[in-house]
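1. Fold the following and give me the result.
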Amino acid sequence: MSVVSAVKSFLAQKFWRPVADESVYYNPFNTAVYSLAFAAAAAYIGKPLLEKLDVELNRKFFLSIAPYIFLGGAARSLKDANIVNTILLETPFIYLMLFGFTTAVLLGSLKIEEYSSLSYSKVFGSIGLISLIAVLSAYSYPNPLVFVETGLIFAPLAFLSIYGPRVLGSDIDTYSFGIPVSAHFFDASTSFVALSRGAAEKHVLANYFIDLMGPAGMFVMKALIVIPAVYIICMDMEGDERRYYLFLIAVLGFALGTRNIISAAVVG
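-> This next block holds a predicted model:
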């Protein structure tokens, strides 16, 4: 086999098959590449774009972009439920589509603010909320107890994530630390419920912890990885840089968790 053929075969097996065939899970190669691509896009595209647009990373921005975070997970579940069967809802295409849509709406909202009295955040947030409701309305929910089970697990973890540092006497900002950590405990909670109902985990690192400890391994993995990462960012970064990277961590947790909980409630 020639070098070119070997490379083509490797790319097909490690990158294309996991996208085209849902029975093939993630592997260390595509996981590493997607992670690096996400990090590079965050550092060299997302952050400079917001700076160029002069968008302040304040409460108004975070509230208005929140629907788009959940929209990504909700849209991804359309394929799990066989409502929309397209490869575009698979990684990495779903990320590219959502980034393009969100950026286009943000640009349009800023332009509307420029020529009217409407705040960009109201326009941006409203379009995101309408889009999220439209996607959620496409589902029926035969397993509504999934939401109750997830809530019972997640609520105390969220409380501890936000108020735990204060109880321990830390001077770290409770919400800066607690929200991104809570986002990943939300993902862990939804994964735990879905796995307990017979779902399969596709991610490499998560599968390692699940093989060791069962579904509860998701919580251990999140605690070992996310808590130190968030703590370091909180302590070593300031201002918009800190807010931006904490926001990205929260996005990953909430988006993945949304896909999990909807798919578990819809598919079972």
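
2. all contacts plus neighbour counts: C-alpha atoms, from now on.
-> OK.

3. mind listing the helices in this protein by residue range?
-> With DSSP state H as the criterion, the chain has helices at 3-11, 17-20, 28-41, 47-52, 59-80, 93-115, 120-136, 145-167, 174-196, 204-213, 217-236, 239-266.

4. Arrange these in a markdown table, one row each, with mean neighbour count as further columns.
-> As requested, the helices of the chain are arranged in a markdown table below (neighbours: other C-alpha atoms under 10 Å):
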| stretch | mean neighbour count |
| --- | --- |
| helix 3-11 | 11 |
| helix 17-20 | 17 |
| helix 28-41 | 13 |
| helix 47-52 | 13 |
| helix 59-80 | 20 |
| helix 93-115 | 15 |
| helix 120-136 | 18 |
| helix 145-167 | 16 |
| helix 174-196 | 24 |
| helix 204-213 | 15 |
| helix 217-236 | 16 |
| helix 239-266 | 21 |
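
5. one more to put side by side:
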Amino acid sequence: DKFVNPLCNYYTLEATIAYGLILVVAVLGIYKLLQKLNVKIDKNFFIALIPFIIFGGWTRALRDHALYEGWWWCSPPIYFMIFAITFLTLLGAIYLDRKFKIPYHKTAFVVGIVLLLYNLTLTQITNLFAVQMILGITAGWGILFYIIHRMKPKLLSLENTAIMLAHLLDASATYTALTYFGYYEQHVLPRFLITMFGPLVMFPLKIIVVGVVLYFLDKEEDKFLRNFLKIIVLILGLALGIRDLLTVSML
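-> This next block holds a predicted model:
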């Protein structure tokens, strides 16, 4: 009951710990597998993944509006589903690349776009205020971070700016949903902090936590490991941000 029943509504502490451990094991497994397959973590890898990151968050938003049915479309089970789809697509794309010289990132990207087009047929944006609010706040942070990047490029790279903005999209969507539309936070730690300090706490929380993580990742000498972990950090922010943005936008 502490694991399955709350999934579509909130997370328990037990479920948070359990799924966190599963995430760690999954990340380690993927890391080892990508090394074995000799897949570079570069621009092409990102191009291959980006539609599936969007698909994961988008599909979860559609589940919030009962357009996908079943507890396995709630988070975090949905992300295991998306992982399986992404993983099988990448394996197939890599096979075609090595067998027929078809660039794997192009094959994976096209498959991802097809999935996004299906979700598009189920989606109707009705809450334009929420869209404008969330994207406006995120754009404001983007302008601020770009100015910082221009003034201090060694302090904040464009790569890290993109990762920070993915998480601030999530923070902006959470703030808007909780402040204006009566939503509540599902995750244990943010829910506790929001109860204590209000929805605005999501912004310093994201900036501090993600900023510290990126600071230490930039010190990692292993480029493959550094880029791989940055992709994971990006996924955790962007998938949730898209889910929250679309959930409140389809009210």
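
6. Minimum distance to T86 of the first structure: which of the helices of the first structure has it?
-> Judged by C-alpha to C-alpha, the one of these that comes nearest to T86 of the first structure is helix 59-80, at 7.0 Å.

7. circling back to that earlier point, okay, the helices of the first structure in TSV with distance to T86 of the first structure next?
-> Formatted as TSV, those follow (distance: least, C-alpha to C-alpha, whole Å):
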stretch	distance to T86 of the first structure
helix 3-11	21
helix 17-20	10
helix 28-41	20
helix 47-52	29
helix 59-80	7
helix 93-115	10
helix 120-136	15
helix 145-167	26
helix 174-196	23
helix 204-213	24
helix 217-236	29
helix 239-266	16
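
8. what residue of the first structure matches up with M196 of the second structure?
-> Taking TM-score structural alignment, M196 of the second structure has L212 as its aligned residue in the first structure.

9. dump the residue contacts of its match.
-> The neighbourhood of L212 of the first structure, defined by C-alpha atoms under 8 Å, 6 or more residues apart in numbering, contains no residues.

10. one more time with 10 Å
-> In this structure, L212 of the first structure makes contact with A206, judged by C-alpha atoms under 10 Å, 6 or more residues apart in numbering.

11. Would you mind measuring from G56 of the second structure to S157 of the second structure?
-> 27 Å (C-alpha to C-alpha, to the nearest Å).

12. whoops, I mixed them up, V27 of the second structure
-> For V27 of the second structure, the distance to S157 of the second structure (C-alpha to C-alpha) stands at 25 Å.

13. same thing with I143 of the second structure?
-> In this view, I143 of the second structure and S157 of the second structure are 14 Å apart by C-alpha to C-alpha.

14. Find residues that contact each of those two.
-> Counting by C-alpha under 10 Å, 6+ apart, the contacts common to I143 of the second structure and S157 are H149.

15. Now do the same contact list for the aligned residue in the second structure for L256 of the first structure.
-> Counting by TM-score structural alignment, L256 of the first structure lines up with L240 in the second structure. By C-alpha under 10 Å, 6+ apart, the contact list for L240 of the second structure reads 53-54, 56-58, 60-61, 75, 166-167, 169-171, 173-174, 246.

16. Show me which of those residues is closest to T121 of the second structure.
-> Of all the contacts of L240 of the second structure, W58 has the smallest distance to T121 of the second structure: 12.0 Å, by C-alpha to C-alpha.

17. Please verify my assumption that that closest one contacts I82.
-> No: taking contact to mean C-alpha atoms under 10 Å, the distance of 11.1 Å between W58 of the second structure and I82 leaves them out of contact.

18. Are there residues contacting both of the two? Which ones?
-> Between them, W58 of the second structure and I82 share these contacting residues under C-alpha under 10 Å, 6+ apart: F52.

19. any idea how far L53 of the first structure is from L107 of the first structure?
-> For L53 of the first structure, the distance to L107 of the first structure - C-alpha to C-alpha - is 8 Å.

20. P228 of the first structure now?
-> As judged by C-alpha to C-alpha, P228 of the first structure and L107 of the first structure stand 35 Å apart.

21. same check, this time on Y245 of the first structure
-> Taking C-alpha to C-alpha as the criterion, Y245 of the first structure is separated from L107 of the first structure by 21 Å.
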